[in-house]
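[1] Here is the input, now give the coordinates:
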Amino acid sequence: MRASDVMTTNVISVTPDMTIRQVAKVFVHNGISGAPVLDTDGSIAGMISEGDLLRRCEIGTDERTRTSWLDIWSASHEARDYVKTHAVKVSDVMTTEVVTVQPDTPLGEVAGILEARHIKRVPVTKAGRVVGIISRANLVQALASVPDEPVSNATLSDAEIRAALMGELAGRKWGFAGRNIVVTDGVVHLWGVFQSAEAVNAVRVAAQNIPGVKHVEDHTEPYQMVPGI
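    Down below sits the predicted model:
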């Protein structure tokens, strides 16, 4: 799936010269938590979200707890905080470094951007104009819309189960070597020494997704570090 398949096309935007209170009302009235900021020519100038409105002098949330001596002595940091909590216009509060995606951007890439940048939404642009917006909620909605796969009545042999599992694990850093996996009567047995419980859990999930697997038994042992090595 691509961005155009799940994006919201009815994009509610704001302008740089709007006031913070006006934006707060837009958020509340439309049930949104963020919006692109568009210039008069329709080009994207920034993004503003509810996170930008959390600390405001109007509601007494402008004081920030200092967590380090660097924060206490940093005049520029304190000045930025003051602007964020006291500025009237959107242009002074919005995020100006905006990452965008295209309508044909794969959803995997969109999810990677949201995760890596710790953001909740990303504008979708075409020819420099905003044509949509994708939020984390859109990705969850896409997942919920995927039809359930039909239950397979096929029964794989133990050898076929093991081959399928090995194929799934091939090339994955956390995958087990072939000698560590034994399949008997549809039960997958994991043997050997592992370096992380997460790796064993991932192999278990991979095995459980294979038709015919009854359950997975874990016989692995944690890797023991040798002192002084």
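
[2] can we go C-alpha only for contacts and neighbour counts from here?
    OK.

[3] can you map out the strands along the chain?
    34-38, 44-49, 121-126, 129-135, 181-184, 187-190, 193-194, 215-218, 221-222 (DSSP state E).

[4] now these in a markdown table, with mean neighbour count and distance to residue 205?
    Formatted as a markdown table, these follow (neighbours: other CA atoms under 10 Å; distance: least, CA to CA, whole Å):
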| stretch | mean neighbour count | distance to residue 205 |
| --- | --- | --- |
| strand 34-38 | 23 | 36 |
| strand 44-49 | 22 | 37 |
| strand 121-126 | 22 | 30 |
| strand 129-135 | 21 | 28 |
| strand 181-184 | 17 | 14 |
| strand 187-190 | 20 | 11 |
| strand 193-194 | 16 | 16 |
| strand 215-218 | 14 | 9 |
| strand 221-222 | 12 | 18 |
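
[5] Tell me, how many residues neighbour residue 2?
    When neighbours are counted by other CA atoms under 10 Å, residue 2 registers 15.

[6] again, but for the one 10 residues further on
    Here the neighbour count serves as a burial measure; for residue 12 (other CA under 10 Å) it reads 16.

[7] Next, the second sequence, to be compared with the first:
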Amino acid sequence: MLATDVMRTSFATIRTNASVLDAVHLLLETDQRGLPVIGGDGELVGVVSEGEFLHRDELGVSPPSGNWLESLLGSDENSPERARMHTLQVGSLMSPVLITVGVDASVNEVVAQMDI
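    You can find the predicted model right below:
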């Protein structure tokens, strides 16, 4: 089986200058685990995933049990945590290291890359 047999071809993306709050909303709306991050020229420059929001000193939050992304959105509109999520940009949290495989890679090769 090849990557092309199991890969997703349609997904939401986000720009580097979008707010973290926008990223959280988009993750919840699309039920994706991560968002490809697009630079100013439309090129892929990184990825931001749910894991990028865990235990972040910049956000001042620790994940509660349950759906913690929803918990982040449920914080008081005037709280410091919510203000940081609104002003902090995706580009500052994203992982700029992109690990890719070709569409003709085997699923075993894909799994091997995911284990790195």
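
[8] still on that earlier bit, can I get the strands of structure 1 in CSV with distance to residue 108 of structure 1?
    Listed next are the strands of structure 1 as CSV, based on distance: least, CA to CA, whole Å:
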stretch, distance to residue 108 of structure 1
strand 34-38, 22
strand 44-49, 22
strand 121-126, 13
strand 129-135, 12
strand 181-184, 30
strand 187-190, 30
strand 193-194, 29
strand 215-218, 29
strand 221-222, 33
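
[9] Now do the lengthiest helix in structure 2: distance to the chain's middle.
    Assignment by DSSP state H gives helix 20-30 as the longest helix of structure 2. Centre-to-centre, helix 20-30 of structure 2 and its host chain are 9 Å apart (CA atoms, centre = their mean, to the nearest Å).

[10] Same check on stretch 40-60 of structure 1?
    22 Å.

[11] before we move on, what about stretch 96-103 of structure 2?
    With CA atoms, centre = their mean, you get 15 Å for stretch 96-103 of structure 2.

[12] Need the distance between the two termini of it.
    21 Å (CA to CA, to the nearest Å).

[13] Likewise for stretch 99-107 of structure 2?
    15 Å.

[14] List the buried residues for that stretch?
    Using 16 or more other CA atoms under 10 Å as the test for burial, stretch 99-107 of structure 2 gives 106, 107.

[15] again, but for stretch 3-12 of structure 1
    For stretch 3-12 of structure 1, by 16+ other CA under 10 Å, it's 3, 4, 6, 7, 8, 11, 12.

[16] Mind checking which of those are in helices?
    Going by DSSP H, the helices hold 3, 4, 6 from the buried residues of stretch 3-12 of structure 1.

[17] Now tabulate those in TSV and tack on distance to residue 86 of structure 1.
    TSV is the format used below for those (distance: CA to CA, whole Å):
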residue	distance to residue 86 of structure 1
3	36
4	38
6	36
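
[18] which non-adjacent residue is nearest residue 99 of structure 2?
    Closest residue to residue 99 of structure 2 apart from its sequence neighbours, by CA to CA, 6 or more residues apart in numbering: residue 113 at 7.3 Å.

[19] out of the buried residues of stretch 3-12 of structure 1, who's nearest residue 59 of structure 1?
    Taking CA to CA as the measure, residue 12 is the one of the buried residues of stretch 3-12 of structure 1 closest to residue 59 of structure 1, at 25.2 Å.

[20] can I assume that closest one is in contact with residue 38?
    No. Contact criterion CA atoms under 8 Å: residue 12 of structure 1 and residue 38 do not qualify, at 10.2 Å.
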